[in-house]
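Visitor: What follows is a predicted structure for the sequence shown.
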Amino acid sequence: MGLGCEVRDNGQVSFTVWAPHCTSVVLEFARGPDAVQFGEMDVSRTEDGGFWSVTAGKEVKLGDLYRFRMETEGGTECFYRRDPYARYTQGGDSKWCVITDRGESFAWTDWEPRPFDENVIYEMHIGSFTKEGTLEAAIKKLDHVAGLGFTALELMPMAEFSHATESWGYNPRQLLAIHPEYGSPDMMRKFVNRAHELKMGVIIDVVLHHGSVDGNELWDYDGWSHEGGIYHERAGDTPWGKQFAFWKTEVMDMLRAACSLWLGSEYKCDGLRFDSVNDLPPHVVTNLTWAMHEQHPGRILTAEVTPENPQALHDYGLDSLWVHSGYFDIIQQHRALGRGHHGGGDWAEGWNLPRLRTVMALHYGFESPTQCVKYILGSHDQVGCSHGGGHYEDYKMIGGQHRYAADQFGGGRADTGAVNAVRLWYGANIGASGLVMMFMGSEWHQHGWWNPDEHHGLDWSLGEDDVGKKMCSLVQDANALREKYVCLRKGGVRILHEDRANGIMASERTFDTERIVIIVNAGQGGFVGGDYGIWVEYGRFEQIFSTQDPKYSGWDDCPSNTEDIVEYDGKIHLRIPHQCTLFLLQK
């Protein structure tokens, strides 16, 4: 049985709703922005008793509004409900839903999802990506993202949510309706199609573990109020709201539909990111992932599991996990060593290279680069804050603050040392084993913290000044390396050299005949004489990338390695600028 509103080929529209405790259901119709009502129909209970269904004639058309008027046994008043399977609503407190098709007539551009290893991800919040905060406005800016060489967009939650709790999207009011302030289902299709035209996939962040505390359209849905009603009965609690009743077939059907919605023919997206999988029972996750792999092969299924545990990939049927630890390890190192001081000069331990090893390579238990999503400059969780920027206990090890990377590494985009560090670590992220991700605004050293309010959304003017343009240039060139060299996407990692006192590590990525050596100098000391030795075992190399190149706002007198770099007795000898990542290609 198809739930919700479906427009049939003959122009008729069917409506089906799950409401087992109702004694009567009436479907009301309205038209226009003021919802002028023009008709109603009695809805009949189906044979199994829990569902109600009716078919309307051609007098009801696309764009019209509908809602359910319900009664329960012993009820003295009627109450109104939305369709839990609605794709589009009026938003706010309105119970009116919009009759929409499911994209059957949309003219899609031919597109096949990219192989997982090609994902270089740009994380985006539609509501603050542009001043307008809409899909239509975002479409006009996608050339910028594609021009930087990103191959995938990851959208923070798109399902309708309640602004009363927060404005990031992680408090869903219902699971299949697009957030109306962002745009219509057809505009979402235009967004995805434009991304595909620009050779970028689209990954959607889905929140399935709880309903919104405020404005939850599924709460006490059919008038039965025990423990939140049919969608929440006997469910547990999370820090953000009550879970769904995962033990019910009807609820699991809705969750699968909420996932398939994005990956199927309605939106043709390229993957999902499951938020806070820790708050979902394991059997629920596997039920969803197995269904999505079967119904939509080739789509990447990623998740947030905290702390990241590679066993979750196998237990939950996931393709990849977000890796928070690399970000915290790097930020903590900078703060512990004292920004502006040489190497380990003010901390006896010096650089904690075991942590840097797992940033560049894979944590124990991960088997391939595509199983990790790494974001050394921070994701929305680290950059964003809705309470003034931070000072939270769980961020104590990095100063208790949520900030863009330029502020975390120093004094912001006007601080040479801070922007050096941002370039250094994005270069390291490109060379590290794993899928690369950057949060919007990091490409031009946005400062402060992110939040969707008018003061902390994306500031496009920062991409127009010299600092912003040069960082964008670095991002573009770094991303191009991932596109050009397969070893940076698929290759294994071997640590070649470690210098704890100076904060220098060298590793290699190899695949077939390709070999690139990545040198990370995280310290303040530079070696400009051309005599810094790194063991590489064999080979002749050329320098193909330096984050301290002057064209990226690097050191004007940067000591480049312009001639061939020849191994002698297993070592190469180099000029290594301070706070710099170098890429050397074996010839």
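Guide: That came in fine, so what should we check first? Numbers count the residues shown, from 1 in each chain.

Visitor: When you work out contacts or count neighbours from here on, use the C-alpha atoms and nothing else.
Guide: Fine.

Visitor: and the residue positioned nearest the centre of the chain, how far is that from residue 271?
Guide: In the chain, the centroid-proximal residue (Cα atoms, centre = their mean) is residue 154; its distance is 4.0 Å. Noted for residue 154: a distance of 9 Å to residue 271, by Cα to Cα, to the nearest Å.

Visitor: Look up the residues that both of the two are in contact with.
Guide: Common contacts of residue 154 and residue 271 (Cα atoms under 8 Å, 6 or more residues apart in numbering): 202, 203, 204.

Visitor: Reformat the residues you listed as JSON lines; add secondary structure, distance to residue 514 and neighbour count.
Guide: Below are the shared contacts of residue 154 and residue 271 laid out as JSON lines (DSSP: H, G, I helix; E, B strand; the rest coil; distance: Cα to Cα, whole Å; neighbours: other Cα atoms under 10 Å):
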{"residue": "202", "secondary structure": "strand", "distance to residue 514": "29", "neighbour count": "27"}
{"residue": "203", "secondary structure": "strand", "distance to residue 514": "30", "neighbour count": "26"}
{"residue": "204", "secondary structure": "strand", "distance to residue 514": "33", "neighbour count": "24"}
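
Visitor: I'd like these as CSV, with distance to residue 385 appended.
Guide: Formatted as CSV, these follow (distance: Cα to Cα, whole Å):
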residue, distance to residue 385
202, 24
203, 22
204, 21
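
Visitor: Out of the residues you listed, which comes closest to residue 168?
Guide: residue 204 (13.5 Å; Cα to Cα).

Visitor: which ones are touching the closest one?
Guide: So residue 204 contacts 154, 155, 156, 157, 158, 262, 269, 271, 272, 273 (Cα under 8 Å, 6+ apart).

Visitor: From these, which land in helices?
Guide: Residues of these located in helices (DSSP state H): residue 262.

Visitor: quick one on the thing from earlier: touching, the residue nearest to the centre of the chain and residue 202? I think so.
Guide: Yes: using Cα atoms under 8 Å, residue 154 is in contact with residue 202, at 5.9 Å.

Visitor: can you list residues touching both of those two?
Guide: With Cα under 8 Å, 6+ apart as the test, residue 154 and residue 202 reach no residue in common.

Visitor: okay, now the one to match up with it:
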Amino acid sequence: MAILRDIGANYTPDKGTVFTVWAPEAKKVEVQLHKPEPIQVTLQREAFGYWTGLSEMANPGTRYTFVLDDETHRPDPASRYQPDGPHEASAVVDQSFNWTDKQWKGLPLEQLIIYELHVGTFSEEGTFEGVIKHLSELKDLGITAIEIMPIAQFPGDRNWGYDGVYPFATQNSYGGPEGLKKLVDACHAQGLSVVLDVVYNHMGPEGNYLNDFGPYFTDKYHTPWGNALNFDDAHSDHVRNFFLQNALMWLRDFHVDALRLDAVHAIYDTGAKHFLQELREQVSQLEEQEGRPYLLIAESDQSDVRLINSIEKGGYGIDAQWFDDYHHAIHTLVTGETEGYFEDYGKPEQLQKALEHTFVYNGLYSEHRKKTLGTDATGVPAKRFVIGSQNHDQVGNRMLGERLTELVSFEMLKPVAGLVLLSPYVPMLFMGEEYGEKNPFLYFVSHTDKDLVEAVRKGRKEEFAYFASKGEAPDPQSEDTFNRSKLQRSYTSDEQQNKLREFYKELIRLRKTAPALAKPDKPNMQVKMEDEQLVLHMIHHGQNPSLYCLFNISNQPQTINLLAAAKGSWKTVLHSADQKWGGPGADAQEILQEGATVNLPAASMIIHEHQI
């Protein structure tokens, strides 16, 4: 395993700041300290093109830039803070913080109930402090982890976060590094784990000065965002060092519990040791040093178990991955949408397959991709897959950013919630779904480059040209687009929304307390899809008593029989049509025998508990 090299500005009290930057082609590198009178500090060249030097004049808050060959002035690629945005000077940061989470060791995968949020739109303030104010609500709901969309410094103050250009610098408009540490500490005080979304497959277009320092990119591969980051070409050791150090910084210095790795299928690396494997090895070493576990969760659209297979089995050793097949199987069945990548889905049996075997495309031909896709994940524990019925991608990449609330009936939201929260997989909610938020989650940016703004607008219009009948895509640069994406939290005044939130709360409580769901997994579950009726049977046979869940995801009432294998008596413990959950009223039998006939209202779910 490679020995990593410190980079950036590392401040030590009483000693000053050591500056280190990788610039292999430069003949001379200086640091300019932006004091009332600028101070130049000449750096010494070391092996492989690293430049380093100590300044006793650089203290926390000191602004600085690197000067390459007496000409090019640039912020630090590994800057910890960009107080004035990506085009201005970096600031020295003191990493010390008065942590109160010394006893916190994080939560294991099987205990995660994740809540994905975007800092800018989650609260009225749009800051880390704004998130802290609402943590008690998430705790009350039953959430055990928040997943924060990327917070690496981006241009302006409105962005999803995937246009970040300083991976080490915490977004200034959110509250900077101090604000993030306060949020993580507050989460741990509430018993909440923190998952941070990081982007190692591309960099944003504005404020991206990496090419001025060295070959961070390669033209060997191309991504939807341009040239790929250089993980396997000449000089790639030092690009890998850059991103490995970044991952370790979030875990070690910010006490983050897990990293969600964005679109790892766009991390191109044909070297002997894939970047993701090296990342896992470095994080394992940090675990030994810190005496606690950290989780790595990858996003991939390749349905490939190599990601999560152990290194000994030839895999990369990632702990878990996002699993879109489950979302697509549910979404197509309840909305009827089959455009774009949804054309590969929409068959009722795919929902059963996603529960029994995980990947729907496990070596099958994909009509949308025009190729055979996927591997078999049947034997992989369910806790290693993260699922949801909504997320930032599936909502925000729609032209009008509609949530499921706008696409299906109120009653249908409840069985969909049950399919996520009562599955054996790790459930993830998207902010606001628990009460049926009506505001959209739109794509928004705040670039300062006018040409780039126009290019983004043009790109969005072209992307959704075939939706012309629905109107125009909202302007991503408009502040109104951003403001429309903020949560209203209207459940506090809307009785129906509050009942939906209470329903989510009850499902989460069941997941946490029902013995049958103590360790949910595929071998401890029996499923059967009634294709014509669109009714799913899901029986959890973990510890007694078993739970028998029925989901009617059609818009018609259905009559079915309990499976013959469900021996004995069953008591109804939850019915989504009950008025207390905002339903029209339920007329359900309290006790059922094996093989009994059950009447399911349209768009409903019922949970039965085995009577011992």
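Guide: Structure's in. What do you need? As the structure is a computational prediction, the values presented were derived from the model and not from experiment.

Visitor: what's the TM-score for these two chains?
Guide: Here the TM-score for the pair of chains, by TM-score structural alignment, normalised by the length of the first structure, is 0.83; 526 aligned residues with a Cα RMSD of 2.5 Å.

Visitor: now whichever residue in the second structure pairs up with residue 522 of the first structure: how far from residue 348 of the second structure?
Guide: Using TM-score structural alignment, the partner of residue 522 of the first structure in the second structure is residue 553. In this view, residue 553 of the second structure and residue 348 of the second structure are 10 Å apart by Cα to Cα.

Visitor: and if you look at residue 99 of the second structure?
Guide: 50 Å.

Visitor: Show me which of those two is the more surrounded one.
Guide: residue 348 (20 against 13; other Cα atoms under 10 Å).

Visitor: need the helices for the second structure, in chain order.
Guide: Under DSSP H, the second structure gives helices at 119-122, 128-133, 135-141, 176-189, 236-253, 275-290, 324-335, 348-357, 392-396, 410-421, 450-463, 479-484, 495-513.

Visitor: quick check, nearest of the contacts of residue 204 of the first structure to residue 181 of the first structure?
Guide: Nearest to residue 181 of the first structure, judged by Cα to Cα, of those is residue 158 at 10.1 Å.

Visitor: tell me the contacts of the equivalent of the closest one over in the second structure?
Guide: Alignment note: residue 158 of the first structure maps to residue 151 in the second structure; criterion TM-score structural alignment. By Cα under 8 Å, 6+ apart, residue 151 of the second structure lies in contact with 161, 164, 170, 171, 174, 197.

Visitor: Now for those residues: which two are most distant?
Guide: So, the contacts of residue 151 of the second structure by Cα to Cα: farthest apart are 174 and 197, at 15.1 Å.

Visitor: For the aligned partner of residue 211 of the second structure in the first structure, give its distance to residue 513 of the first structure.
Guide: In the first structure, the residue matched to residue 211 of the second structure (TM-score structural alignment) is residue 219. Per Cα to Cα, residue 219 of the first structure is found 59 Å from residue 513 of the first structure.

Visitor: And for residue 389 of the first structure?
Guide: Distance from residue 389 of the first structure to residue 513 of the first structure, by Cα to Cα: 47 Å.

Visitor: Then residue 530 of the first structure?
Guide: 27 Å.

Visitor: what does residue 161 of the first structure give?
Guide: 50 Å.

Visitor: Counting neighbours, go ahead and name the busier of these two.
Guide: residue 161 (30 against 8).

Visitor: isn't that one right up against residue 176?
Guide: No: contact criterion Cα under 8 Å: residue 161 of the first structure and residue 176 do not qualify, at 10.8 Å.

Visitor: Aligned against the first structure, show me the partner of residue 509 of the second structure.
Guide: So, by TM-score structural alignment, residue 509 of the second structure is matched to residue 480.

Visitor: which ones are touching that match?
Guide: Here residue 480 of the first structure is in contact with residue 149 (Cα under 8 Å, 6+ apart).

Visitor: how close does it sit to residue 149 of the first structure?
Guide: For residue 480 of the first structure, the distance to residue 149 of the first structure - Cα to Cα - is 6 Å.

Visitor: just residue 199 of the first structure next, same as before
Guide: 10 Å.

Visitor: So if I had to pick from those two, which one is more boxed in?
Guide: More crowded of residue 199 of the first structure and residue 149, by other Cα under 10 Å: residue 149, with 23 against 17.

Visitor: give me every residue that touches that one.
Guide: Residue 149 of the first structure makes contact with 120, 475, 476, 479, 480, according to Cα under 8 Å, 6+ apart.

Visitor: which residues does the aligned partner of the first one in the second structure contact?
Guide: When the two structures are superposed using TM-score structural alignment, residue 120 of the first structure falls opposite residue 113 in the second structure. Neighbour list for residue 113 of the second structure: 142, 143, 144, 145, 426, 427, 428, 429 [criterion: Cα under 8 Å, 6+ apart].

Visitor: what about 7 Å?
Guide: Residue 113 of the second structure sits next to 143, 144, 145, 426, 427, 428 when contact means Cα atoms under 7 Å, 6 or more residues apart in numbering.

Visitor: Filter those residues down to the ones also in contact in the first structure.
Guide: Among the contacts of residue 113 of the second structure, the ones still in contact in the first structure (both residues aligned by TM-score structural alignment, their matches' Cα atoms under 7 Å) are 143, 144, 145, 426, 427, 428.
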